[in-house]
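Asks: can't give you the sequence, but here's the structure:
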């Protein structure tokens, strides 16, 4: 079919019985632009850039007028490239003004006819088609469109390295969340659970699968396999999903969550679902709410926007309990020894679940044995690996590291401060485990790498460093609110299939802050552990180096500051814990903040004592927290540690 014929059909669908600009107040400049279809290529090129700028500035009426002119001219000239790009701009602007009935046929044509050679553009078109269909309540067709979008996104991410996959998923994850909304709107909450599980931790899952067979394909979990995981690990799985408007038309929309989906999978196979309206609770920013809760736990003053949630409770920990736990309290086990595994999302990875307090003043750790994981699939893989490691690593000694001769951070002129309490901690734990610790000069990277691969237990008592880009926060957003965007500077990137390296600059400056809204800047693998420097090693065991190891460890404990933090992405937290899991560790115990020396030592010694008694890692951590709480009651002293991976 010729472009002119296609144009005629689309005009009929798009215009109906009225002129294009009838519902739009066109400016004289726009009216003038609409009078001439006889444009040369250079003029069409100029107008396409003008349309991009109008879209970015929110001048959707102007963009429609501009793109319509290019569209008509390109059709007359049989210019496929300009025609398709003008149609894409028209479809975006029409969807942005929420004219769904007119947007749908354009996105259908783009998805099924014009952009089929480019997976990322096809996926984008199907995703926007799904958005328009969702808002017209055509949920069944929206479900189909979003499944098609996801299938194309999977092709885009295939064969990319780990960090590129995470970066691409940051750009694509809105499609998975929108599909969850479509399924929930149809009452298909269990199908939505499968999508929610599939949409997290995928890059890590692929790394874990390829440890066993580099040619293996990552399988998608079925609903029955999710049930099976809860049953075989005898745990109640709580999976949180955060969804917002999920608009990604221009590519820079914020999409703050306004709903919280919670699925509870019980060991007997029953699945419960709860939906919490964040707006009704006056939670405009869940990240700020989590930030306030954490600062309350560590007795730190909070800066930034106020949080005035209309939830019961006098403290943030009480209100966070009401948000995350109270809606599902009736679905959780009553026995304190029964395990609950949380699978958070986004800022919820930073929540100190153990310190959340109910209306009676009871902490969550007093009611349940807690663990966490990036996804159900990671739980399954960690458990399978744990069974293998238990059978093969019994003849090797644990690796216990404490208080190295501290290295110097490059930006500073003095070494990190020594940690004598960490040395004492390492000595006691090594004695409990029947081994000798590596301390001070012996705690070098060279020495550690000699035994780390075979060690069944690895314990680091040292400094943990979170070396994120200083221009970005932990979510990858610019720390400067009024910083110009890349589009303000004339750089237009459509997210979905693009990654930008750390060597890229805009106007001579690093590009990352300017491109933070597009989420195209390659995610960094943040974090490092301080070790003794040598002539051949700088004294920092980085997350990148850890991820390249092949570990047989059943347990890794990072008794250091902020080792549970990192870059928070839609694929999970990218940092030290993830690197150890990617390297093969079955269980990783990390901290969400820095805690004082004395309670850390007490908690860690108690943890290993309890672990020796019954072998249940999650239960041992709970008992250690409660024992430490008796002596040091404030949550900052005992609630920082969290267990990820296999709990047994």
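Replies: That came through fine. Being a predicted model, the structure only gives us computed values, none of them experimental. Numbers count the residues shown, from 1 in each chain.

Asks: When you work out contacts or count neighbours from here on, use the C-alpha atoms and nothing else.
Replies: Fine.

Asks: the longest strand in this protein is where?
Replies: strand 235-243 (DSSP state E).

Asks: just checking, next helix/strand downstream of it?
Replies: Counting by DSSP states H and E, the next helix or strand C-terminal to strand 235-243 is strand 259-265.

Asks: and the helix or strand just after that following strand, what does it pack onto?
Replies: Per DSSP H and E, strand 259-265 leads on to strand 271-277 as the next helix or strand towards the C-terminus. With contacts taken as 3 or more C-alpha pairs under 8 Å, 6 or more residues apart in numbering; DSSP states H and E, strand 271-277 sits against strand 259-265.

Asks: helices or strands up against the longest strand of the chain?
Replies: helix 162-185, strand 259-265, strand 339-343.

Asks: which residues are contacting the second one?
Replies: Counting contacts by C-alpha atoms under 8 Å, 6 or more residues apart in numbering, the residues outside strand 259-265 that touch it are 193, 226-227, 230, 236-244, 271-279, 328, 331.

Asks: so residue 384 sits in a strand?
Replies: No. Read with DSSP: H, G, I helix; E, B strand; the rest coil, residue 384 is helix and lies in no strand.

Asks: and it, how many neighbours does it have?
Replies: As a burial measure, residue 384 scores 13 neighbours (other C-alpha atoms under 10 Å).

Asks: A further structure is provided below for comparison with the first:
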């Protein structure tokens, strides 16, 4: 797959150049002849001579220099010297002039630079660069070259298909088809287009007629004589059609079985005697075995697999897959002993590490291909059926599960995160959980499992975060990753050659590279590198503090119950049943319907008994539970959860205890509280009690709230026409506390268009998520006193595109945000009480708890006591108290501490006397 993708990426990238002098044209034409592996040395010599004495004075010089840098990069490509290659590619990109011709060359260079990324697993970088190249082409003054534009569309649709993003895959496929229909292309280009469509479709759940359309286009192509590689294209397309039928069969379409067998039969009959097609013939035979295994026809599968192995050599690219398939077949035939004997040979074939594979497989290493994870899990599942009375088989199940886990961890770095990736991760965790269900040392195992989930999900979310940002500093991460890759490879070579001095130098370079990157990019490090340790987290908890981390695994909802001295894993029951009940409960809350019975039922389902003895509760939801305010759940004594416990939320455990601190950035001269209360022209039609902060009308409660809060702390207040987006961007980075009383809008179709609504001035008044992601805020806490800032209707897991997450990514460790449209008047009362408690030195969660309880106590109207009015705001992140030097509590606290210290000194003095 990856090789074919790379070939398509390079297809029609380089165009003939114009605008050079005859001498320069001649040099470039000669260089063109050496654009191959065999001509690399000659190409480098030509470019090196051409670069001597070149002085860039004008646009033509710049274009010529950019061409030379690109040619130089190509001449060095197969040296695989990553830092040098990146330097040359970047030089070509930077030297490309702003003319259309220069921008086209820039696009060619960007695409060329992705060739070194796809083969080594940096698909996310390749994808981002390809989108950048597309953006450049689409913004040219003149029409972009159709060949180049088409190849970019093809690359994007194939990449998105690989990532499992069918929506984007279809978007780019439609664009490619539209462009193809409008233009005339030569025979080779037409077949490349049909092939690209097949490659983007065969793994997806698409209409059979669509993929058959492109297959038939190739098979009935009129000018086959013009295509020397037509047989290769034809048999490749046939095998992909077979894979399509296999995937369709696995999804439940039984009619796909016969169709798959028919295609395989046609392929073998047509090409079995053609030695040049032997690789693809073996692939077709392998696919036939897969069909037979799926039907439990293991005897027939064994015969074909035996023949396949007998005609294959150990260095064949698919030999390791044949051995893995043999193992699964043997287990299907109950030949467990034979399967066990094959384990080492199979793993040895997959092993790509420099050292020989150890007998305990502890040094096993293979390519960073995420699909290998599925294969290893299939083998684990096959062994698992035979583990009942065989200790060795039990051990092998664990081995394959751990290998699957390690493979997944290695493979997700720099990959686009999709539903396919997440589903695969859930399968890994499910296998680990099932295999260890009856382990003796459950405490240790659960700790390890939690650590694994935390670190991997953190990595996955980091990838999602990068995907959401149109202007992300992705190159910062990739520059580091590429340099790390280059040094690591050099280290391997040095160790093979036993060059001790070189090893020491490279190890120092690698350590320095990591240190420099971490110091320059603390926020990036927080999200891109996962080093969470369960033992450290447990020790950081208070004695009266407990954490519930929910996780949906297969059809069940689990929760990790973590306290200072203990950790347990509880199966709470059917995830679907809990999800349905939660949805119904939230619907009742938002419609002000009595939901007491559902609140009690959810309490019984979601809150384990051992939680009762703790005072402080941390909650890490999963899936739809992100929308649920746990404070509203009712126990058997008819008390709300909030009446007995403080409640704090977080998407990850690391964000509870290891939040990024900005203490050194907050000085005495910084504004302590910064308030933004925009003006809205339209008056609300509703009465004060039912006005919500989600539409562009005036918020009387928000204005009163801001005024009362401003009386509690030293502040800078931006209200009415000074509460502009421009002022927020300019001054917010200096605030220690940020309070935003305003409207917010979430866009369910395009999450990046969700925004906070400031006063409309001369400039745009909408602050979008994308802009928040790019800010560098120093605040300890941001209070988003607006609607729906805590969760989006469009994203249920981890709230990655919600406004509160955007503040977290900008560097703010704690956010207070809303789960639904905030009622204006009730919000004002709760917020003012919240700040009063903060001023008294309460922790953030305790301050909000007391504010909500105060609202319930002081509100007389029973209708206004329903959960809708008081439970919408929740705290995410770090829970430490806000320490403002000018607050009353701090002033008297320091005096008290001073007096206490003096008394201790006096007492000690007289004791000595």
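Replies: On my side now, so go ahead. Given the structure is predicted, the values throughout are model-derived calculations rather than measurements.

Asks: Which one, of the helices and strands packed on strand 235-243 of the first structure, ends up nearest to residue 27 of the first structure?
Replies: Closest approach to residue 27 of the first structure among these (C-alpha to C-alpha): helix 162-185, 34.2 Å.

Asks: If we go by neighbour counts, what in the closest one is buried?
Replies: 162-184 (16 or more other C-alpha atoms under 10 Å).

Asks: need the next SSE after it, C-terminal direction.
Replies: helix 189-198.

Asks: Tell me how far that following helix lies from the chain's centre.
Replies: Mean-position distance between helix 189-198 of the first structure and its chain equals 16 Å (C-alpha atoms, centre = their mean, to the nearest Å).

Asks: so that helix versus strand 259-265, what angle?
Replies: Per axes from the mean of the first three to the mean of the last three C-alpha atoms, to 10 degrees, the angle that helix 189-198 of the first structure makes with strand 259-265 is 100 degrees.

Asks: Next, the angle strand 339-343 makes with helix 189-198 of the first structure.
Replies: 70 degrees.

Asks: so how many other residues sit close to residue 329 of the second structure?
Replies: Neighbours of residue 329 of the second structure (other C-alpha under 10 Å): 27.

Asks: which residues touch it?
Replies: Here residue 329 of the second structure is in contact with 293, 298, 301, 302 (C-alpha under 8 Å, 6+ apart).

Asks: most surrounded residue in those?
Replies: residue 301 (24 neighbours).

Asks: From residue 604 of the second structure, how far off is it?
Replies: According to C-alpha to C-alpha, to the nearest Å, residue 301 of the second structure and residue 604 of the second structure sit 50 Å apart.

Asks: ok, now residue 272 of the second structure?
Replies: 64 Å.

Asks: Write a ChimeraX command that selects only the buried members of the contacts of strand 259-265 of the first structure.
Replies: Filtering the contacts of strand 259-265 of the first structure down to the buried ones (16+ other C-alpha under 10 Å) takes a single ChimeraX command:
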select :193,226,227,230,236,237,238,239,240,241,242,243,244,271,272,273,276,278,328,331
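
Asks: my guess is residue 424 of the second structure contacts residue 375, does it?
Replies: No. Contact criterion C-alpha atoms under 8 Å: residue 424 of the second structure and residue 375 do not qualify, at 11.1 Å.

Asks: picking up where we left off before, using a markdown table, lay out the helices and strands packed on strand 235-243 of the first structure together with distance to residue 450 of the first structure.
Replies: Listed next are these as a markdown table, based on distance: least, C-alpha to C-alpha, whole Å:
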| stretch | distance to residue 450 of the first structure |
| --- | --- |
| helix 162-185 | 26 |
| strand 259-265 | 42 |
| strand 339-343 | 34 |
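
Asks: What is the neighbour count of residue 900 of the second structure?
Replies: 11.

Asks: To which residue of the first structure is it aligned?
Replies: The alignment leaves residue 900 of the second structure without a partner in the first structure, by TM-score structural alignment.

Asks: Spatially nearest residue to the equivalent of residue 593 of the first structure over in the second structure (excluding sequence neighbours)?
Replies: Using TM-score structural alignment, the partner of residue 593 of the first structure in the second structure is residue 820. Counting by C-alpha to C-alpha, 6 or more residues apart in numbering, residue 820 of the second structure lies nearest to residue 788, which is 4.7 Å off, once chain neighbours are set aside.

Asks: Might you report the residue contacts of the counterpart of that neighbour in the first structure?
Replies: Counting by TM-score structural alignment, residue 788 of the second structure lines up with residue 562 in the first structure. Counting by C-alpha under 8 Å, 6+ apart, residue 562 of the first structure touches 464, 465, 466, 590, 591, 592, 593, 594.

Asks: let's see 10 Å
Replies: Contacts of residue 562 of the first structure were listed using C-alpha atoms under 10 Å, 6 or more residues apart in numbering, and they are 463-466, 527, 576, 590-595, 640-641.

Asks: Residue 479 of the second structure now?
Replies: 82, 83, 86, 485.
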